[in-house]
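Q: coordinates for the following, if possible.
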Amino acid sequence: MQSGRRRIHVDPLVTDTLLACVMATVTVVYGRQAHAAQYQSEGWPPFGPLAIALSLAVNLPLALRGRAPWVAFGVSCGALAAYTAAGFQPSTNMWAPLLACYTVIVRSAARRSAWAAAVTAGVWAAAGLRARLSVELSLAQAAIGVAVVWLWASGSRQLAQRNSQLAELTAQLRREQELRARHAIAEERLRIARELHDVVAHHLSALAVQAGLAEFVFTSDPAAARQALASIGSSSRQAMEEMRGLLGVLRTGTETADKDALYRAAPGLDALDDLVERARASGLDVTRTVSGHQRPLPSGVELCAYRIIQEALTNGVKHAGHGARVRLNLVFHADLLSCEVTSQGGSAPAAGLPSSGLGLPGMRERARLYGGSLRAGPTAEGGFEVFFTIPLAPLDTTGGT
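A: Sure thing, here's the model as predicted:
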């Protein structure tokens, strides 16, 4: 069962044809009856076959007024002029040319419409004179009739133009909405890809290094192997927790009662200790220093800084190798947060850890998102450095923000 009513569409040609047939029928029937009752006594010619043929020629062209308005107008006005010149009583055929003139004015420019109005007024004035009206009355009748049609048709034309402009603007708005929706989807995909890269790449890199270490010292140093396996378990659980939180944020229509649990996986700078410990468990010699006046930061800024530091340590695990020395220096300035992560030394890069190529671009994108900047590249000593800054709200004199 359809929920709404189906809209019935009727071809305008069908409507115009019915209108033309009705007007032709009414004109012929009225002309014959009026001639039999009155016109013959007044001396008008009989309403015979010629009058009927000319009457049909005046009215039937209205069927084409939608497809060929100028053709319909020309034939109708010409037939009325012939009908009047033949001496027949013209009052029965004067309305079809006026309707044809209306259609021409609606469909044509003002200059061309003026010619159609002038021709219609002339035909009407001639018909009025033929109907034995005074010159003044004939001209007044033609002027008033054409003026009313002109005003009505001009209003209809302006309304049609406004409707066309409105339809065009609506279509343009719909296209812009589709473009904005596509852009939003693309941005959301980039955000999800960045989050997945930050979460998955860091933990999998650490898991791969720890698994390789456990396998290497499995027989020679069981205690170190057990410690590596414990780190694998801890890193994998944290990775699962972060992935669960990320998927929870992306999911719609969740039924969990604890809405805050969906956002617990977004870490901040208070989780740096765990991040450093995991990097140390992966074989890096990490030294961390924090200076300046520490204070609470917006959650977005904290997540941005945490993810950049996480990616920098992940790059150290991937490329610096086991035993590399990593220095992490986080500084809280009055209106700026800066961080420097440098790695140097190491036995060899970790094997089997392909790079996605999204690490450095993702870090730069995060820094730019909060108005900051990031610089990354090799150092003169042969290591690698990541340095970024993020602007903060100025620190007031009381130590607040």
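
Q: rest of the way, CA atoms for contacts and neighbours
A: OK.

Q: what packs against the longest helix along the chain?
A: Counting residues, the longest helix found in the chain (DSSP state H) is helix 135-196. Judged by 3 or more C-alpha pairs under 8 Å, 6 or more residues apart in numbering; DSSP states H and E, the packing partners of helix 135-196 are helix 95-107, helix 110-130.

Q: same list (those) but as TSV, adding mean neighbour count.
A: Putting the helices and strands packed on helix 135-196 into TSV (neighbours: other C-alpha atoms under 10 Å) gives the following:
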stretch	mean neighbour count
helix 95-107	24
helix 110-130	20
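
Q: any chance of these in CSV, plus distance to Gly31?
A: Listed next are the helices and strands packed on helix 135-196 as CSV, based on distance: least, C-alpha to C-alpha, whole Å:
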stretch, distance to Gly31
helix 95-107, 14
helix 110-130, 15
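
Q: please generate a structure for the following sequence too, so the two can be compared:
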Amino acid sequence: MPFRRSESRRHLLQDALLAAVVVAAALAQLVVPVHVFVTPGTGALVVAFVAITLRRTWVAGSLGLLVVLGGLESYVYADRLSPLALAYMIVLATAAARGSRPVVVLAGLGAAFGGFYAAWDLSFGGGRYAQLLNEPTELQAVALFAPALVLVSAWLVGLLVRLRRTTRIETALREGAQVSAERSGEAARSERLRAEMARDVHDVVGHALTVVIAQADAAAFVDDVDRLHAMAATIGAAARSSMAEIRDVLDDTDDTVRSTNDHGAVEALVDEARAAGIDVRRTAEGSPVPVPARSALVIRRVVQEMLTNAVRHGAPETPVLLREHWSATTLSIETENQIAAAPSDGGGGRGIVGMQNRLAAISGDLAVDRGDDVFRVRAQIPLVQAQNPLATTPGGPE
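A: Purely as a prediction, here's the structure:
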């Protein structure tokens, strides 16, 4: 606000200086008389000075003062023009450039009407202007339309200034909106990457901890030293694999989508679960096809979370059924396990929501069914159709 007040005072001072110049030009008639013009009186000079000074701070009032100025000049100087015609032009241009829409329209109508009224009024003055109306037709037309043309031209100049300023403001707003949209896009991308990274870390750590917990719980009932060493090795391998995957997650910010024929990720997860003592029975139908890298990552994370949920919430000593069905366009993965009477961690995790979000990102779908003490999770993952599908995959229980 202080800046605006300072700017308003600066404009007022500038306009007062301009008004003083116009008044001085009008008074120059006293020194160098030009017979076409008259020297305005004190009243006309004061009104013109105030109208020009307030042209930016009080646009509508300045237009009203022009009406007063026109009345004074019509009554006192009807036979000749006044040098204060410059005041009309300045105020009309400012009204068109800065006024509200009603003020702009009123200024345009006033410019046209005032110009023709001035021509009509001067034609009865008997002065030099009236003599022009008795000249040939061309000169009569010039004399008749000249005042209106001058005033309307000043109004049009103000409109052009207004249009240029509006265009400049719109361009600045458009550029600002574009920058804001780009920043919002970057923020959304960063948030998406953060959410994906959080889900990846959740899945990796959750799966590793599930393996570790399963081995640690079983160790209490094992007396065989070799078996204990094997279980400790499994825990170490799960921890190292988890750390390696977390490093990959933190380093991977590449959104490039590539096709891949690597279908060993699911098999590695199954082997890891079996090494932890979990009875995973896997079946597969159809022929695996190359899939985009992002879909391959989703497959790995979804299967990882499916197995983790099955171990956490499943009944001990019961098998986990893992079924795959490959087609040219879709991969269906389903896990099924018995539900434990009392889940080991009390439930309430984010695994289901994480799988839903992952699948939604690639237009996939997740179905969860709890019934008859059986927990089923089915994921539908869209695939890119490949021209050379892999030849074979195990078709029966492993």
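
Q: hang on, the earlier thing: next secondary structure after the longest helix of the first structure?
A: For helix 135-196 of the first structure, the succeeding helix or strand toward the C-terminus, using DSSP states H and E, is helix 202-216.

Q: between the next helix or strand after that following helix and helix 135-196, how many degrees?
A: Later in the chain than helix 202-216 of the first structure, the nearest helix or strand by DSSP H and E is helix 222-250. Inter-element angle recorded for helix 222-250 of the first structure and helix 135-196: 170 degrees (by axes from the mean of the first three to the mean of the last three C-alpha atoms, to 10 degrees).

Q: average offset of helix 222-250 of the first structure relative to the second structure?
A: Compared with the second structure after fitting, helix 222-250 of the first structure deviates on average by 1.4 Å (mean C-alpha distance after the TM-score superposition for the first structure).

Q: the next helix or strand after that helix corresponds to what range in the second structure?
A: Next along the chain after helix 222-250 of the first structure, taking DSSP H and E as the criterion, comes helix 272-281. Structural correspondence for helix 272-281 of the first structure: residues 266-275 of the second structure, per TM-score structural alignment.

Q: chain center to the matching stretch: distance?
A: Distance, stretch centre to chain centre, for stretch 266-275 of the second structure: 45 Å (C-alpha atoms, centre = their mean, to the nearest Å).

Q: what residues does it touch?
A: For stretch 266-275 of the second structure, the external contacting residues (C-alpha atoms under 8 Å, 6 or more residues apart in numbering) are 211, 234, 238, 279-280, 299-300, 303-304, 307.

Q: so which of those residues belong to strands?
A: Val280 (DSSP state E).

Q: Gly114 of the second structure maps to what in the first structure?
A: Under TM-score structural alignment, Gly114 of the second structure pairs with Thr120 in the first structure.

Q: could you do Leu144 of the second structure as well?
A: Under the alignment (TM-score structural alignment), Leu144 of the second structure pairs with Leu139 in the first structure.

Q: how about Ala351 of the first structure, secondary structure?
A: coil (DSSP: H, G, I helix; E, B strand; the rest coil).

Q: burial count for Gln131 of the second structure?
A: For Gln131 of the second structure, the neighbour count with other C-alpha atoms under 10 Å is 14.

Q: next: the one 10 residues further on.
A: The criterion is other C-alpha under 10 Å. On that basis, Ala141 of the second structure has 13 neighbouring residues.

Q: okay, and it sits in which element?
A: Going by DSSP H and E, Ala141 of the second structure is in helix 137-219.

Q: Pro394 of the first structure now?
A: Counting by DSSP H and E, Pro394 of the first structure is found in no helix or strand.

Q: excluding chain neighbours, what is closest to Ala44 of the second structure?
A: Leu69 (5.9 Å; C-alpha to C-alpha, 6 or more residues apart in numbering).
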